[in-house]
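**Q** model the following, please.
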Amino acid sequence: MRALISVSDKTGVVEFAKELVGLGAQIISTGGTYAKLKEEGVPAVEISEITGFPECLDGRVKTLHPAVHAGLLAMRSNPEHMKQLETLNIEPIDIVVVNLYPFKATILKDGVTRAEAVENIDIGGPTMLRSAAKNYQDVAVVTDPSDYEKVISELKAGGSVSLDTKFYLMQKVFMHTSNYDTMIADYLKKERDDHGFPETLTMTFEKVQEMRYGENPHQKAAFYREIGKKKGSLVDAKQYNGKELSFNNINDTNGALELLKEFTEPTVVGCKHGNPCGVASRDNIYDAWASAYSADKTSIFGGIVVCNREVTKKMAEEMNEIFLEVVVAPSYEKEALETLCSKKNIRVLELKDIEISQDPNAYDMKKVNGGLIIQTIDSELYNEEDFKVVTKTQPTRSQLEDMKFGMKVVKFVKSNGIAVVKNKQSIGIGPGQVNRIWPTKQSFEHAEELIGPDAIKGAVLASDAFFPFDDIVEAAYQAGITAIIQPGGAMRDQLSIDKCDEYGIAMVFTGMRHFKH
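**A** Reported below is the predicted structural model:
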């Protein structure tokens, strides 16, 4: 039995090699791995003794040789293959233990240069892995140190690695090399500052955790993270308390965080089932929390709360009076953390870089049956040059502030979406209806029910898309709305403008819609 060992990650490799030697294996090795094995007293043969050719080009060429690859690819059941090996004086290789140059670790270093990254692209390693994996019936190929024990156990038990295990190891090889090549391709795309959509799309992610179930108990689920430095992302949050985040927890919390990132002032976002249910900005975080909570005390039950300032003890005490699934903040007062963690099931997360937004060229993806639809994220709110007052009535300064606040909120409401706001507080949100008048009326009803009969008077209405008719303006006037912000762009825009002028309502067009399906 011959085993070729050449690893970047040397975790457990010495012990593994010693076990192989104890089972009668000859160890062939290269470079740093060979030096490590010899240092630990493991008998090994250097690769150049097998190839009859020295390592060269600073180690770039070591294993790219017929003496290696013929030994890997020769099918033991093929008499012609075995005859050729004998003629060429090449011995078969039965086990390959290889993991690749640390390309990922290299590109994640601060200040890494392109030259450093390229130098850490492994060539010989993937080639050996692919050769060995192609001939999996005859060669056991190990890329993951966690598989060492399985291989040794089978060798001790039966003198060989089972075909099923070899097939499993083969699968891991091609997943490993696919992930490696995808990281390289993604790095090079970013180096070229290429933001286009490629003709073929390959992406790679690393599993963070498996989940108990998906959106519903009968669905399986797992959580994966992108490879790279992604500050401000939920994958980097530190969890202090509660069960593992569920599929729905992650989806809802991510949506709440993306809305929170629209704000720089102290702000709190409450979220339920993917829609904001209470949002407020104030001069301090406690007042923001109190206002966000009072905006919809009903829907926040069992919901998500995210804050962009440190959570205080007083906030934590009030949060503990209701049932919350998740709380996220950049930090917590010591007493606040102790208070929140006193409740067994609440998931308490700390996210240091909570304010950092995604790269505007990041992808937003939706899986459809048989394919994938992909777009860049909705990273803008509006262009200043397109922000226009279209009515005779001009909005006041406070109305303008509420208009901008309202557009930030409604951008994250499922379409058709309406948000009613007053004094930088959401007071009524109407999400996800099949026409625009229903969420408008729903938002008014919720505001009156939850806050009071005069809640809407003097408020601002924000819409994620244009008004096809003037019925929205009519309903807004009857409810007491005094200012409206919407994208504009409908064939019948003038009807809504005229109706606003009739009622003295100020209206702004942003020129940018925010459908969220």
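**Q** okay, CA-based contacts and neighbour counts for the rest of this
**A** Fine.
**Q** skipping adjacent residues, who's closest to Glu154 in space?
**A** Val161 (5.4 Å; CA to CA, 6 or more residues apart in numbering).
**Q** return the distance of the one you found relative to Asp94.
**A** 10 Å (CA to CA, to the nearest Å).
**Q** ok, now Met128?
**A** 12 Å.
**Q** okay, and the common contacts of those two?
**A** Common neighbours of Met128 and Asp94, using CA atoms under 8 Å, 6 or more residues apart in numbering, are Leu72.
**Q** check contacts around Val235.
**A** Val208, Arg225.
**Q** is it correct that Glu445 falls within a helix?
**A** Yes. Glu445: assigned to a helix according to DSSP: H, G, I helix; E, B strand; the rest coil.
**Q** what's around it, how many residues?
**A** Using other CA atoms under 10 Å, Glu445 has 19 neighbouring residues.
**Q** now do the contacts for the nearest residue to it once chain neighbours are set aside.
**A** Distances taken as CA to CA, 6+ apart place Gly428 nearest to Glu445, at 7.8 Å, with adjacent residues excluded. Going by CA under 8 Å, 6+ apart, Gly428 touches Ala295, Ala419, Val420, Val421, Gln442, Ser443, Phe444, Glu445, His446, Ala447.
**Q** pretty sure the first one is touching Glu448, no?
**A** No. Using CA atoms under 8 Å, Ala295 is not in contact with Glu448; the gap is 10.7 Å.
**Q** between these two, which one's more packed in?
**A** Neighbours were counted for Ala295 and for Glu448 using other CA under 10 Å; Ala295 has more, 26 against 17.
**Q** second chain to compare with the first, below:
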Amino acid sequence: MTDTRLPIRRALLSVSDKAGLIELGRALAAHGAELLSTGGSAKALREAGLVVKDVSEHTGFPEILDGRVKTLVPQVHGGILGRRDLPEHLSQMEQHAIAPIDLVCVNLYPFAATVASGAGDEDCIENIDIGGPAMIRAAAKNFDHVVILTDPSQYKGLVEALTEGGTLNHQRRAYAAAAYAHTGAYDGMIARWFAEKAGDILPPVLTLSGTRGELLRYGENPHQKAAFYRDGSTRPGISTARQVQGKALSYNNLNDTDAAFEAVAELEGPSVVIVKHANPCGVASAATLEEAWVAALRCDPVSAFGGIVALNDTLDAATAERIAAIFTEVIVAPAADADALEILSRKKNLRLLLTGALPDPAADGLSFRSVAGGFLAQSRDAGRVTEADLKVVTKRAPTASEMRDLLFAFRVAKHVKSNAVIYVKDGATVGIGAGQMSRVDSARIAARKSEDAAQVAGENAPLTTGSVAASDAFFPFADGLESVVAAGAVAVIQPGGSIRDQEVIDAADAAGIAMVFTGMRHFRH
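**A** This is a model prediction of the structure:
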């Protein structure tokens, strides 16, 4: 079809979100368009002094069933769907007294907001829009002749087009694409709500949707395109955070910041997690955030350079000074006090994100990973063990302080790429081995890094001396356990479940260390 401008002679406006409605109505009226509307939209337009015809007057059919049926009539859908380039369509429209509708402006009942408010099922169901999606899809299908607007952000472009004589075909096609995305996301949200009510978190058809927040400069590498999409979740984190300062966040920044903030939310008391390339390189809990920072940095000061720092409490001035002393890409915290903000403002490129709250590690939800031809979905790893869940399998039981460190280490292991081995001492990591094909290699790498960290700290013994160790999955052979013992660990926490568990237990007893089984593993691939 020739990309010529089409004027708007008749517009149907029916919106839940009234932002920009009056300005749009005035612009349409100023360019000679008749305004059709319903309910609150019609009331708002009239109160602004605009002449509006009720849809029921236009159709000759009253609203019925408490407003459930008001636009689902031939006079509306015929006016939207009729093709102006087909004489038979025009003839039928004239025969049935159906006037063309050139613009439909609709946004839908606030289903998501109603669910988020905690409303009951009846209110949620009443906020499932039926007529709105039908009109949107009809107008989008007939985009050659009809404009469809579904978001107030589109109004400015439409008004500019009116001043040029009308919309062009490529503009209407773009509005149509946005319209189908809008109704697709809306229906997907409703489908997920029904599935959740039925207790089916993995239904036969799973529809995902997101609203693009930012186009990113590139993805993991400069030759890759990337964007950040928000899925409407209210879970505190990167999607809800307010960026106080710093340059734009990159794909890797966002990925690493999410990993860091989810990890720090697991910990109790003032805690710090430092992440590099999506893996923690230092984790600690202490009496203050400043002390936790010092302990976390001690684990791997080399990797911490250019890292992501997550805090689970309000960032204070003393901690801000410490963090600002090294190059840091991102700091994420629930809040920051005025003195901390002033200190960090001197670091113009440092990104500071404030989330207002911490995510609930035990909350339900799904996580996703793309694969060729589809994606994998699973429930979030909300597993957490307590001392009551542990089984002591060695002759020696852990001491009270060792038990605290063992539980801490296992929580950290949950957020380290598999195979993962973590050494902890006094509530802080002192060695982290991540992402190796062999568990023995993870244990040895963590120990080697602890030796390097000890040299930086001016200490003679590796930091792992007298530590406890956690393994995210069982030791398949005794060699992994023996590597941990060689590093200086005096107690071990691991899931257990290997056919060679007894061999590993015997090795632990021979070394005189304590070992507990969790019965739960934390693979993170």
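**Q** give me the common contacts of Val161 and Asp94 of structure 1.
**A** Counting by CA under 8 Å, 6+ apart, the contacts common to Val161 of structure 1 and Asp94 are Ala140.
**Q** returning to that earlier point: helix or strand for the aligned residue in structure 2 for the residue nearest to Glu445 of structure 1, just tell me which one.
**A** By TM-score structural alignment, Gly428 of structure 1 lines up with Gly431 in structure 2. Assigned by DSSP states H and E, Gly431 of structure 2 belongs to strand 428-433.
**Q** after superposition, how close is that strand to structure 1?
**A** In the superposition with structure 1, the average deviation recorded for strand 428-433 of structure 2 is 0.8 Å (mean CA distance after the TM-score superposition for structure 1).
**Q** gap between that strand and the chain center?
**A** Remark: strand 428-433 of structure 2 is offset 28 Å from the chain centroid, using CA atoms, centre = their mean, to the nearest Å.
**Q** and the residue nearest the centre of structure 2?
**A** The centroid of structure 2 falls nearest to Ser239 when counting by CA atoms, centre = their mean (5.3 Å).
**Q** quick revisit: near the counterpart of the residue nearest to Glu154 of structure 1 in structure 2, how many other residues are there?
**A** Using TM-score structural alignment, the partner of Val161 of structure 1 in structure 2 is Thr167. Counted with other CA under 10 Å, residues neighbouring Thr167 of structure 2 total 24.
**Q** Thr167 of structure 2 contacts Ala161, doesn't it?
**A** Yes. Counting by CA under 8 Å, Thr167 of structure 2 touches Ala161, with 5.3 Å between them.
**Q** which helices and strands sit right next to the strand or helix carrying Cys277 of structure 1?
**A** Element membership for Cys277 of structure 1, per DSSP H and E: strand 275-281. Here strand 275-281 of structure 1 touches helix 247-260, strand 267-272, helix 285-295, strand 426-430, going by 3 or more CA pairs under 8 Å, 6 or more residues apart in numbering; DSSP states H and E.
**Q** can you do 6 Å?
**A** strand 267-272, helix 285-295 (3 or more CA pairs under 6 Å, 6 or more residues apart in numbering; DSSP states H and E).
**Q** which part of structure 2 lines up with the following helix or strand past the longest one?
**A** Per DSSP H and E, the first helix or strand lying C-terminal to helix 285-295 of structure 1 is strand 303-307. On the basis of TM-score structural alignment, strand 303-307 of structure 1 is assigned to residues 307-311 in structure 2.
**Q** returning to what we had before: what helix or strand does the residue nearest to Glu154 of structure 1 sit in?
**A** With DSSP H and E as the test, Val161 of structure 1 turns up in no helix or strand.
**Q** also the one 4 residues further on?
**A** Taking DSSP H and E as the criterion, Thr165 of structure 1 maps to helix 163-191.
**Q** related to what we said a few turns ago, the residue nearest to Glu154 of structure 1 touches Ser153, doesn't it?
**A** No. Using CA atoms under 6 Å as the test, Val161 of structure 1 is too far from Ser153 to be in contact (8.7 Å).
**Q** one step back: tell me the buried residues in the match of strand 303-307 of structure 1?
**A** Residues of stretch 307-311 of structure 2 classed as buried under the neighbour-count rule (16 or more other CA atoms under 10 Å) are Gly307, Ile308, Val309, Ala310, Leu311.
**Q** what's the mean deviation for it versus structure 1?
**A** Mean for stretch 307-311 of structure 2 is 1.3 Å (mean CA distance after the TM-score superposition for structure 1).
**Q** how big's the offset between the strand holding Cys277 of structure 1 and structure 2?
**A** Averaged out, strand 275-281 of structure 1 is 1.0 Å away (mean CA distance after the TM-score superposition for structure 1).
**Q** that strand maps to which residues in structure 2?
**A** Taking TM-score structural alignment, strand 275-281 of structure 1 hits residues 279-285 over in structure 2.
**Q** now do the contacts for the counterpart of Asp102 of structure 2 in structure 1.
**A** Residue correspondence to structure 1 (TM-score structural alignment): Asp102 of structure 2 is matched to Asp94. Applying CA atoms under 6 Å, 6 or more residues apart in numbering to Asp94 of structure 1 gives the contacts Arg2, Ala3, Val139.
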